[in-house]
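# sequence unavailable; structure follows:
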């Protein structure tokens, strides 16, 4: 094999960098600031990264606004939903999601277990104006459509990463317009090694005009992606598998453990020796072979199915039976070991296999049913079937489209452990609020412990809130509605302005309503601090200067009661206050 030179232009590049550095040193000596600035920028460009996304950076108006103002939340009390189901509240947040994420970083840094978002796909067509950048829709004639989309997504994804728990997961729906750029961007932000997988979701079928296009030779898009990344290094993010139903019987399940004789026999012997089953074979003039058994199951013969799925049969039926040479000491009979099933016959021989019982269960198809099923991989079929009912889901119409409720519910279920484990789900592109309804349905179906935070802009907020009202009628919830407001950084009394807007953040941080909690209190002056009844309290949010004024015996009173004192507004606005006392 011939030799080749790796990175042949690297020496030339290094030579150029060295030369620019010399010019920069000279400009420093000569104290020419303008030359220094321009040369520093040339050096930055020369020494930029070798691999990854490079795009024309665009400045967002909403980001520029943060130079002068501080986002805060104000509650719309008229839209509160309270059913006293428990002390926990869900939150619907109105505003640009860049501001929402900025505020969530003050309350939920490393506290979100799962983020699901369905961002704009940047289709750039007049019919689907789904992506607005700096108050203008990005269309096919735009000079920088991808760059603007990436400039929009990158800061939001970076903030999202900071919100995730160390083992948190983010899932992002996208299609082929920006999916490939998004993959590289998320590799940079979350780490390429933290890619859990890319789901391919069948969202549409080839029918009508789409069929005509396909017949003419077009490759018609029927799937979208869901990119899934974990914040940590745990790639086993799919906590609970989803299953697709399979018609028929897998004829590889051919061995049966005879408990009375304590040995393996061919399953065809069981078919012949079971009168009710052998008579069914005779009725259809079929021999008792596994292939014919598969035919009977496909014919939806209830007698055969009920018998096959019974514990007595399915728990003793095996496939892929091989010799077992492990060191484990096994008694005569069936033993379960690390998910494998070891069978030892009387003659001492051991075999291992997979039990048919584990193949039986409810599927997660559009119409779930009991039967054989297979663990779903990264191809999630059948969600095009949900399209016929999509407009009616949640009782709201949404012109930008919705994701099927079943899809989001299954995704949340797959990516979380369930049970009583507390799970907080965030969707900051909430749209019509599908994620909120999915969470409430899972809570009802599993007696789960899920809470949600939804963020959306003013164009979709009324739809999202209406859907939460509709969901509440069937699945009672507690919900608080906050809208984004602003405090100017040059406000005359900045600390007081921020203190006036702290309660909302305290409620968001604790996912609660402070008016209904007796274990959390807010203290703004020294009199309140001295006279506060500490019985039953666990947290006290105290104005920072009041906390510092506590004399030793007052501090001891709080310490003895094991109360956590949290300084406000410093807890949420430390950088903005800049040492204000």
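All right, it came through fine. Everything numeric here is computed off the predicted structure, so don't read it as measured data.

# make it CA atoms for all contacts and neighbour counts henceforth
OK.

# which residues touch residue 257?
263, 264, 265, 316, 317, 318 (CA atoms under 8 Å, 6 or more residues apart in numbering).

# how many neighbours does the fifth one have?
Applying other CA atoms under 10 Å, we find 24 other residues in the vicinity of residue 317.

# again, but for residue 544
20.

# for it, which non-adjacent residue is closest in space?
The shortest distance from residue 544 to any non-neighbouring residue, by CA to CA, 6 or more residues apart in numbering, is to residue 567 (4.8 Å).

# ok, residue 457 next?
In this structure, residue 457 finds its nearest non-sequential neighbour in residue 95, 4.6 Å apart by CA to CA, 6+ apart.

# measure the one you found to residue 547 for me?
Going from residue 95 to residue 547 by CA to CA, to the nearest Å gives 33 Å.

# and stretch 269-276, how far out from the chain's middle?
Between the centre of stretch 269-276 and the centre of its chain there are 49 Å (CA atoms, centre = their mean, to the nearest Å).

# of all the residues in it, which ones are buried?
270, 271, 272 (16 or more other CA atoms under 10 Å).

# another structure for you, compare them:
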């Protein structure tokens, strides 16, 4: 008797990458003493027009530890996310997520459920200033060795280590931290999705090269300069550093369309109507372009009789016919005296609905400054706690506009800090009654014992973030009375719900297997099991969850008929007949949840007969 088991671990990206290469280059797929392999010498030749004799110099970003970073990104994990209902708000009905834990492991767990589903990612990672911490992802050491080495040994198994400028791998350690996270994040983006990354001068040069490699140089959109300082520092040694950068990359530049900004009174004031055109105020723009086209290289005679040619190495943007059509429609401007080089008139009345093209300079008067961001947190927490360096809500709302989100898009922030991104998403929803969803991920880093946040009772950053989101939701609801999702589900990263024997039964002798009468760890709840099953089956954690009873057994219904789960014991044929009436797409039970082995096989056969579209698995 054989029933498929859920493997309850994230995808093995090494095997997936092997299959992709094997499909593209079947002649490079071979075998070695360790099994299937890629002939990399032959692959190099396939990607080169010249004969490859050996290693050649190439243009790329390299650093000590890069190969280990690639391995780190590809290693599967069997960790899980456990629901924390007591910290959540309306857990069963909300579609927003707050996840506590190491973002590398969390990103791996989200690979199937959110593959290609996230429209916008914003992150504000450690800037590597020499005074902050970075994640130490050493795949070659076990957790205890790593904790001893880092000196970070606490209840959360934090893997944050100081990275001073004197470190021999100052830039390398930071790059090794960022690379696997960006690589996994890219998988989650939709084809028309974008990522924004805040950074300062310390690593912007390396981050740009890193993103060129991960996202593709052709998918670079902009390097925004944000005027973060409210006022300059007169005590700066050389220059008052008043800006940060925000890099913007698309998943696929051909699929992405940037959002336009609302027009401002200042922008509208630049338009006027010097010739009393009945269509109203206008502004003129150049009609010459750099891309040369012989057909668009022709002389134009101005009303004063002067003959005008296109500037050197340029041509007109309009063909002769298009030019004369616009001339007849009074859309060509030759200046007040009719003697200037022709320009085309752009009418304000025709541009109002198009919005404004964004610029790469973000002024604090338009999008806020760092002091504003800090004050927003302090005000929400009523002066009892704060956060170092939160981004202002106006800035994040600006980025959300540029990302051109659909009404139901998902926004991900896996360095979520105090939760500014979550507040910005709710605020945008409050304006237009949208149903945009957020996923916040944050390591529960301990707050400093002498900090105001610690004194106010916030023992880690996640406690600040969750409380900030709760209070921001109340504030937005009071101000807008919008009917939107103000709630969120909390999940916490933990070791698998399953005993080690579940993954490696070959490591145990037959006699010792009796010690594991149950695959599931004794402290795990049905809620815990459901979350791990949803992740393994590729179902979004935001799906609506309903609880009920069928034939006297507790069941979970996920997104109506997407999944039906029952982790009770004593399941039999009568239960299977009731389940079949629901016609679920998927069902999952505990392996030892049946009355006996015969009942397990009978349940399987009954479901095949009564609900043939239902897929059954056990854990």
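Perfect, I can see it now. Note that the coordinates shown come from a computational prediction; the quantities given were computed from them, not determined experimentally.

# can you give me the TM-score here?
Counting by TM-score structural alignment, normalised by the length of structure 1, the TM-score of this superposition works out to 0.64. Behind it: 434 aligned residues with a CA RMSD of 4.4 Å.

# tell me which stretches of the stretch 1-150 of structure 1 form helices.
Remark: helices assigned in the stretch 1-150 of structure 1 by DSSP state H, counting those that start in this stretch are 10-30, 33-46, 61-65, 97-107, 145-163.

# tell me which of these sits most buried.
A comparison of the helices of the stretch 1-150 of structure 1 by mean neighbour count, using mean count of other CA atoms under 10 Å, puts helix 97-107 on top with a mean of 21.

# okay, it sits on what stretch of structure 2?
Taken onto structure 2 by TM-score structural alignment, helix 97-107 of structure 1 occupies residues 103-113 there.

# nearest residue to residue 530 of structure 2 in space, please, no chain neighbours.
Using CA to CA, 6+ apart and skipping residues adjacent in sequence, the residue nearest residue 530 of structure 2 is residue 565, 7.1 Å away.

# doesn't residue 553 make contact with the one you found?
No: using CA atoms under 8 Å, residue 565 of structure 2 is not in contact with residue 553; the gap is 10.4 Å.

# more neighbours, these two?
residue 565 (25 against 14).

# in what helix or strand does the more buried one lie?
Following DSSP states H and E, one finds residue 565 of structure 2 within strand 563-566.

# ok, the closest residue to residue 602 of structure 2 other than its chain neighbours - contacts?
In space, and not counting its chain neighbours, residue 602 of structure 2 is closest to residue 573: 6.4 Å by CA to CA, 6+ apart. Each residue near residue 573 of structure 2 by CA under 8 Å, 6+ apart is listed here: 599, 602, 603, 606.

# one more time with 7 Å, if that's ok
Shown in contact with residue 573 of structure 2 (CA atoms under 7 Å, 6 or more residues apart in numbering): 599, 602, 603.

# part of a helix, is the last one?
Put plainly, it is residue 603 of structure 2. Yes: according to DSSP: H, G, I helix; E, B strand; the rest coil, residue 603 of structure 2 belongs to a helix.

# that one against residue 576, yeah?
Yes: in this structure, residue 603 of structure 2 is within contact of residue 576 by CA atoms under 7 Å, at 5.4 Å.

# tally of neighbours for residue 58 of structure 2?
Count around residue 58 of structure 2 with other CA under 10 Å applied: 6.

# scratch that, residue 404 of structure 1
Neighbourhood size, residue 404 of structure 1 [other CA under 10 Å]: 21.

# map it across to structure 2 for me.
In structure 2, residue 404 of structure 1 lines up with residue 392, judged by TM-score structural alignment.

# surely that match is in contact with residue 370?
Yes: proximity of residue 392 of structure 2 to residue 370 meets the contact threshold set by CA under 7 Å, at 6.5 Å.

# what's the closest non-adjacent residue to residue 495 of structure 2?
residue 79 (4.6 Å).

# residues touching the counterpart of that neighbour in structure 1, list them.
Aligned counterpart of residue 79 of structure 2 in structure 1: residue 71 (TM-score structural alignment). By CA under 7 Å, 6+ apart, residue 71 of structure 1 lies in contact with 99, 103, 484, 485, 486, 487.

# in a strand, that's where the third one is, yeah?
Put plainly, it is residue 484 of structure 1. Yes: membership of residue 484 of structure 1 in a strand is supported by three-state DSSP.

# show me where the stretch 401-550 of structure 2 has its helices.
Going by DSSP H, counting those that start in this stretch, the stretch 401-550 of structure 2 shows helices at 420-432, 452-455, 461-480, 500-503, 526-536.

# how about the helix or strand hosting residue 283 of structure 2: buried residues?
Residue 283 of structure 2 belongs to strand 282-286 when assigned by DSSP H and E. Judged by neighbour count using 16+ other CA under 10 Å, the buried positions of strand 282-286 of structure 2 are 282, 283, 284.
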